[in-house]
Structures are given as C-alpha cells and as structure tokens.
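>>> just to be clear, the model below is a prediction. Sequence and coordinates:
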Amino acid sequence: MSARAHRSDAVANRDRIVAEARAVLGESPGAAGELRLHLIAKAAGVGQGTLYRHFPTREHLLAEVYRLELGELVDAVPALLAGHPPVEALARWLQRLVDYARVKRGVVAAIEATAWQDLHAGNHGRLDEALTTLLEAGAATGELREDVTAADVILLLGALSRVPEPGWDARAGTLVAVILDGLRRR
C-alpha cells in the first residue's frame, strides 16, 4: 500500500469515527460524558487502536466534534446570505445554532474545565465574526437594529444552556424566535 493510500485510509477512518460520535451526540446530547469509545469504533468499522491513535481520550474526540460543529456553523454564513434575505439568513443560522448548542451542551459537560476554556478561546472569535456578518447585513437593509452587537446576542443565547433537555425542542425554538423578534428594527 502506498503512503498516499495509507494517509487516505487514515483520514477516512478519522472521519468515520467523528461522524459516529456526532450521530450519537445528536441523538442524545447528554451522552457525551458516557460516550463509549469502543462502541464508536465498532460503529465506524475501525479497531479501538485506530480510534485511540486519532483520539487518545474521550475529550479529544468530543473536542473534534465541537470544532467540526462550530466550523460548519460559521462556514454556513456566506451561503445563507447569498441565498436568502438577511433576516431569513439570520433565522436559519440561529436554527443551526440551536442544533449546535444541543451538541455543545453535552460536550461542555464532558470536557474538563481547562480543556473547555482552551477549546472555547480558540474558536469563540469565529462565532462572533459570523454573527457580526449576519447582523451587519440585516442592519444594512434596515431590517435589523444597529445598536445590538454579536456579544449582546451571544449573551442572550446563553439562555439556551438553561433549557432542560426534556423541553429542549419546544423551548429552544421559542427563545430563538424571541431573540430574533428583539433584533428587528421597529
């Protein structure tokens, strides 16, 4: 087997591992602390050694899921703005954020505090930039208030961390709708 094919296999294995972990967390966000790595490896079709080569601990795997979720959330902004008016793009992005927040809750609960601070510090700026882009686009069309910053919205979105899991689907959507209504220019 060539070195290139070997690297390609390694990347494919890593991607399958992360995809399986994301699937498990998406089905049960509270499962992050009890994520069974051997079951993830089995579902991904790899051995435990392969999983541990890529992710030496559960925290490493959860951090990668978090980074991937955040990257997709941030990277969605240009396409949303290209395909929708700014307020609709923001609404769609906020819905994606709700899905992201659901995964993040489980990840935050499972990762040690110091590891979480490092992970958050290295990625939070990207989230601010994405939200700022959406808010500025809406303000430029006159649809959104100009006096609200990304930091303000993120503080408001912090309420999502207090939504209990049993009521998540109903309440998270309502909270985001209230925030979006508050962002509209009157």
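Yep, it's here.
>>> could you use CA atoms for every contact and neighbour count after this?
Will do.
>>> and the longest helix seen in the chain, how far out from the chain middle?
For the chain, the longest helix by residue count, based on DSSP state H, is helix 113-140. Mean-position distance between helix 113-140 and its chain equals 11 Å (C-alpha atoms, centre = their mean, to the nearest Å).
>>> I'd like to know which elements that helix is packed against.
Identification of packing neighbours for helix 113-140 by 3 or more C-alpha pairs under 8 Å, 6 or more residues apart in numbering; DSSP states H and E yields helix 58-83, helix 86-110, helix 150-157.
>>> redo those as CSV? Include mean neighbour count.
What follows is these, written out as CSV (neighbours: other C-alpha atoms under 10 Å):
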stretch, mean neighbour count
helix 58-83, 17
helix 86-110, 20
helix 150-157, 14
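>>> okay, now the one to match up with it:
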Amino acid sequence: MSGATRARPLRADAQANYERLLTQARLAFAEAGTGASLEDIARRAGVGTGTFYRHFPSREALLEAVLHDRFDQLTARADELAAATTPEAALTRWLGEFLEATSVYRGLTATLTQTLRDPSTALHAACVALRAAGSALLTAAQRAGDIRSDLTALELFTLVGGLAWSCEQASAAVPGGVTVDRLLALTLDGLRATDTARRSD
C-alpha cells in the first residue's frame, strides 16, 4: 500500500474494502482503460462511493495505489541492470520493461504525461523517479559512446511514449503485424552513436 495513499494501518473491514477496490480497479482498467468509471469500480467492489473516496480521493490516487509496486520495481530495476550488464544493454532492456509497464492500461501513457507536469498529483513522484532512472541509464550509455550524445532525456521519453501509445492501441502490435519490440529496436538503432556523431563531439 502506498504511503501517499494511506499513512496508518486500517481496521480489518476497511482493509478488506481497500483490497477489493484495488482488485476491481485493476480489472476495470484492464477492460476499459484508465478512464473506467470510478462509480462502477465501487459498485463492483460492493462499497458505496463515500467509502471509495475515503480510500481514494481522486482517480490519480487510485492509479498510484494500483501502479505503486510496479513502478517502484521498475525504478529499482534500472540500478540492477546498470550493475549487471553494459550501459547499452541496460538501457535497451530497461526501456523494453518501461514500455511494458506504462502500456498495461489503455490511456495510461497520456495520464503519466499529464502527471509529470503536475506535482500535485499522486502519481507525480513515481513518474519523476522513473524519468530519473531512465535518464541515468541514458547518460551512462552516452558516456560509453553507445548512444548519440546530442539525445536528451526528454527526447528519448517522448519517442518511447509514442511507442507506448502504439502498444496501448493494439495490445503489443500495431497494424500490419509490426510489433512494438520491433519498433523499439528500430528506434534504438537510430539513436546509436555513429562515427560521424562521435567526430562531431
């Protein structure tokens, strides 16, 4: 449970309501995307809207609770990969896992983009941490001479965000049978440092 969502332990009945809400939220988001009806989630969990909003005062708070563990693991994963493999391989593998995590629900990519611009949202801190983790991997790959040095973190995440949107729309494939893994590979091919790019540094 996220500390941002709940500061102290719940009574047993309240904890049961909380867990049912999270379970139904995951199901609803998988079916209808992040815009799923909050009232429907409460109904499916067998609680009233008042109980729902006591646990989750906003849609972003609910999403933070649903995604908290997944995003924390992905943030930590950047350090694991950096210690275990080459900078380029670490960046490549982490971006693939980032794509998988951020396209799990339809509409999530747009939601995450919005939360990065709004520090008041419950998801903001998790998004900032993810961005910082990926930026560190990018910097390491650039210092190793593997990725072109003129690429900024903002540009990288804008490109990957576009791939995540494609993944959302077609469940890991875009029209024509082109997989998102293939699109990521092509994108990274275009971002690798060339001899010309190295001479210009």
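Arrived safely. Note that the structure is a prediction, hence the values are computed from the model and not measured.
>>> thinking again about what came up before, let me have the helices and strands packed on helix 113-140 of structure 1 in a markdown table, extended by distance to residue 186 of structure 1.
Putting these into a markdown table (distance: least, C-alpha to C-alpha, whole Å) gives the following:
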| stretch | distance to residue 186 of structure 1 |
| --- | --- |
| helix 58-83 | 22 |
| helix 86-110 | 14 |
| helix 150-157 | 17 |
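>>> ok, which of those helices comes nearest residue 8 of structure 1?
When these are compared by C-alpha to C-alpha, helix 58-83 sits nearest residue 8 of structure 1, at 18.7 Å.
>>> need the contact list for the residue nearest the centre of structure 2.
For structure 2, the residue sitting closest to the mean C-alpha position, by C-alpha atoms, centre = their mean, is residue 102 at 3.4 Å. Contact partners of residue 102 of structure 2, counting by C-alpha atoms under 8 Å, 6 or more residues apart in numbering, are 108-109, 164.
>>> follow-up on the earlier one: and of the helices and strands packed on helix 113-140 of structure 1, who's closest to residue 32 of structure 1?
Using C-alpha to C-alpha, these put helix 86-110 closest to residue 32 of structure 1, at 5.0 Å.
>>> follow-up on the earlier one: now do the buried residues in the longest helix of structure 1.
116, 119, 127-128, 130-139 (16 or more other C-alpha atoms under 10 Å).
>>> how about a markdown table for those residues, with distance to residue 149 of structure 1 added?
Formatted as a markdown table, those follow (distance: C-alpha to C-alpha, whole Å):
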| residue | distance to residue 149 of structure 1 |
| --- | --- |
| 116 | 24 |
| 119 | 23 |
| 127 | 12 |
| 128 | 9 |
| 130 | 12 |
| 131 | 9 |
| 132 | 7 |
| 133 | 10 |
| 134 | 11 |
| 135 | 8 |
| 136 | 9 |
| 137 | 12 |
| 138 | 12 |
| 139 | 11 |
